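Novice: Sequence and predicted structure below; questions after.
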Amino acid sequence: MPAGRASAASNVSLELRAWNIRRKALLMGEVQGQGYIGQALGIADVLAASYFHALEYRAEDPEWEGRDRFLLSIGHYAIALYAVLMEAGILPEEEYETYGMDDSRMPMSGMASYTPGMEITGGSLGHGLGVAVGMALGLKRKQSPAFVYNLMSDGELGEGSTWEAVMSAVQWKLDNLICLVDFNNQQADGKPTDALAQGEEAKKWEAFGWHAQRVDGNDLEAVVAAFDAARETDHPGPRVIIFDTTMCKGVDFLESREITHFVRVEPDEWAKALAVLEKGKPL
């Protein structure tokens, strides 16, 4: 039986799944004393809904041909994906202690050749959606019912290759492709909204021929509804969900400091962050 959407019927709530993902990410960050923890905490709700509501997969067989594909275009978010792969049972939880170390299956930037469940090697931003288009087209030609999900960043909306992929997906009528955009309004050189005429993102995607939604990415009810709408729409082409997320969500003292693309956590703050998160653990 697929272990993805089928497992949503278990007694573990999506709220607790998201909390577990945040906790695992913090534990890995503490091992190395660094990591893109702000993004991991912010995207945890979307990952929880992805792996425990939307995706079809088999934890014991990550390469099962019938699986939905989940592509991490933003390779530096690997710490977040490792956390959900552990939560899903694809990676053993005890491996968190090897994060970022020599010979680890969990390098600091995601690499498909190292990690079960990691579909592509991310890193050079703007490439993920193009790969997703190729995968979705291949699955269509094999008459597979599987979906391709591509998680990308708001900064990647400034890459020309992204918009070439946007047009290609419409040309091929890829109704099995769902793009997920993490809009936390941070990129390496500043805010995306201060660069390249950002704004009205959903309308731009719609103008290209995509079914587009924009929701609060830290509101699990809204996230789940958006996933359902994306899969169930009769729109004849690709779908996109733009998620507005809060960096460092769930750890208030990190949320409240001035946020940049890379959130620095001091050595004594990892334990403090875990303690704050523990106080907000869902029942």
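Specialist: Good, I have the coordinates. Every value quoted in this text rests on a predicted model; they were computed, and no experiment measured them.

Novice: from here on, contacts and neighbour counts on C-alpha atoms
Specialist: Noted.

Novice: give me every residue that touches Gly42.
Specialist: Asn184, Asn218, Thr245, Thr246, Met247, Cys248, Lys249 (CA atoms under 8 Å, 6 or more residues apart in numbering).

Novice: buried subset of these?
Specialist: Asn184, Asn218, Thr245, Thr246, Met247, Cys248, Lys249 (16 or more other CA atoms under 10 Å).

Novice: Columns distance to Leu151 and secondary structure on top of those, output as TSV?
Specialist: Putting those into TSV (distance: CA to CA, whole Å; DSSP: H, G, I helix; E, B strand; the rest coil) gives the following:
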residue	distance to Leu151	secondary structure
Asn184	13	coil
Asn218	15	coil
Thr245	13	coil
Thr246	16	coil
Met247	16	coil
Cys248	18	coil
Lys249	18	coil
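
Novice: coming back round to it: what is the nearest of the contacts of Gly42 to Leu27?
Specialist: Cys248 (14.3 Å; CA to CA).

Novice: isn't the closest one right next to Arg257, touching?
Specialist: No - using CA atoms under 8 Å, Cys248 is not in contact with Arg257, being 9.7 Å away.

Novice: Show me where the stretch 1-150 of the chain has its helices.
Specialist: With DSSP state H, counting those that start in this stretch, the ranges of helices along the stretch 1-150 of the chain come out as 14-32, 37-49, 78-87, 128-141.

Novice: hold the first one in mind and look at this next one:
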Amino acid sequence: MTVRELERTAAIARGLVVEMVSKGGSGHLGGALSAIDVITALHFHVLRERPEEPDWPYRDRFVLSAGHKGMALYAVLALRGYFPLDVLQSYGSARTVLPGHPNMHSLPGVEANTGALGHGLALAAGMAIGARVHSNQARVFTLLGDGELAEGSNWEAFAAAAHHRLENLTAIIDCNGLQISGPTAGIMSMEPIPQKLRAFGWQVTEIDGNDMAQVIGALGDTRAGEGRPHAIVARTVKGKGISFAEGAVAYHYWKPQEGELDRARSEISARIRQLEEAGA
């Protein structure tokens, strides 16, 4: 896909996230929208995968460590063809295959159960080691939140991945600056994140994680290797794509108030039309 086509796909996915919130009555909106450009780029531009054969052994893996952003993953997987779009309408129902945090046993395309923060990077590192042991050229990607970095298990995994020279592993940190209790800088600042990761032995790229051209450029650079794992520090806006939710901690977990759903739908539809008129 071109950059414009990827932007349009991400905008459509944002709309699907809003509809899931509408069906379920609530959901972790803010982080899903900040991360959706990266997740779209991965599944439509980067990952070697076969949606019709989700267990293909030579596929690249993506682990959503920040599992509460699962609505973004569900929307993108549905658009990618892992399951029918109408499955998204079950979000929030009693027997849904779309729980609040991803479940690898209920949905194709989900590589690991996540949501207890701090585990995804270690799982991804294990997958990367396993691929190398079996001479499998699969690459492994994982997405963490900046608030998640306060979990010490992440730093054990950062150290282990560098020690084992896992050049087939990429960690993307969705740095939207907010977590459920407020700004990450005031709760547990982990900055400067790029310098800390370099000190742990990682290659590091810092980008605007809501700029699709920068996202695919950084993800493309991870093919180079150098015998070190690669980290992408993606600076994003929480709630990106819905003006009243952008940068607002109240939309970490959203229970729509009267009129908010219609306003969100209108803004996202306008963005999709804009991209279509631009040739996407």
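Specialist: Yep, that arrived. What you are looking at is a predicted structure, and each value in this text was computed from that prediction instead of being measured.

Novice: Now do the contacts for Ile37 of the first structure.
Specialist: By CA under 8 Å, 6+ apart, the neighbours of Ile37 of the first structure are Ala25, Leu26, Gly29, Ile79, Ala80, Cys248, Val263.

Novice: So for whichever residue in the second structure pairs up with the fifth one, what's the nearest residue that isn't a sequence neighbour?
Specialist: So the one you mean is Ala80 of the first structure. When the second structure is aligned by TM-score structural alignment, Ala80 of the first structure is paired with Ala72. Once flanking residues are discounted, Ala72 of the second structure sits nearest to Ala32: 4.9 Å by CA to CA, 6 or more residues apart in numbering.

Novice: tally of neighbours for that neighbour?
Specialist: Here the number of neighbours of Ala32 of the second structure (other CA atoms under 10 Å) works out to 27.

Novice: residue in the first structure matching it?
Specialist: Under the alignment defined by TM-score structural alignment, Ala32 of the second structure corresponds to Ala40 in the first structure.

Novice: ok so, going back, now the match of Ala80 of the first structure: how far from Asp208 of the second structure?
Specialist: 18 Å (CA to CA, to the nearest Å).

Novice: what about the two, which has more around it?
Specialist: Ala72 (29 against 17).

Novice: Indicate which one of the helices of the stretch 1-150 of the first structure is closest to Asp189 of the first structure.
Specialist: Nearest of these (CA to CA): helix 37-49, 15.6 Å.

Novice: if you line the two up, which stretch of the second structure does stretch 152-161 of the first structure fall on?
Specialist: Stretch 152-161 of the first structure lines up with residues 144-153 of the second structure when matched by TM-score structural alignment.

Novice: ok, now stretch 198-207 of the first structure?
Specialist: By TM-score structural alignment, stretch 198-207 of the first structure lines up with residues 190-199 in the second structure.

Novice: Next, count neighbours for the alignment partner in the first structure of His45 of the second structure.
Specialist: Matched across to the first structure, His45 of the second structure falls on His53, judged by TM-score structural alignment. Residues within reach of His53 of the first structure, counting by other CA under 10 Å, total 19.

Novice: from memory His53 of the first structure sits against Ser13, does it?
Specialist: No - His53 of the first structure is beyond contact range of Ser13, at 10.3 Å (criterion: CA under 8 Å).

Novice: Distance to Pro282 of the first structure added to the helices of the stretch 1-150 of the first structure, as TSV?
Specialist: Converted to TSV, those look like this (distance: least, CA to CA, whole Å):
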stretch	distance to Pro282 of the first structure
helix 14-32	6
helix 37-49	13
helix 78-87	16
helix 128-141	33
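
Novice: Compare those helices and give me the one nearest Val223 of the first structure.
Specialist: Using CA to CA, these put helix 37-49 closest to Val223 of the first structure, at 6.6 Å.

Novice: can you tell me which residues contact Gly237 of the first structure?
Specialist: Gly237 of the first structure neighbours (CA under 8 Å, 6+ apart): Ala169, Val170, Trp172, Lys173, Leu174, Asp175, Asn176, Gly209, Trp210, His211.

Novice: Among those residues, which lie within strands?
Specialist: His211 (DSSP state E).

Novice: Tell me which residues touch Arg165 of the second structure, please.
Specialist: By CA under 8 Å, 6+ apart, the contact list for Arg165 of the second structure reads Gly227, Arg228, Pro229.

Novice: please redo it, this time with the cut-off set to 10 Å
Specialist: For Arg165 of the second structure, the contact set (CA atoms under 10 Å, 6 or more residues apart in numbering) comprises Ile129, Ala159, Gly201, Trp202, Gly225, Glu226, Gly227, Arg228, Pro229.
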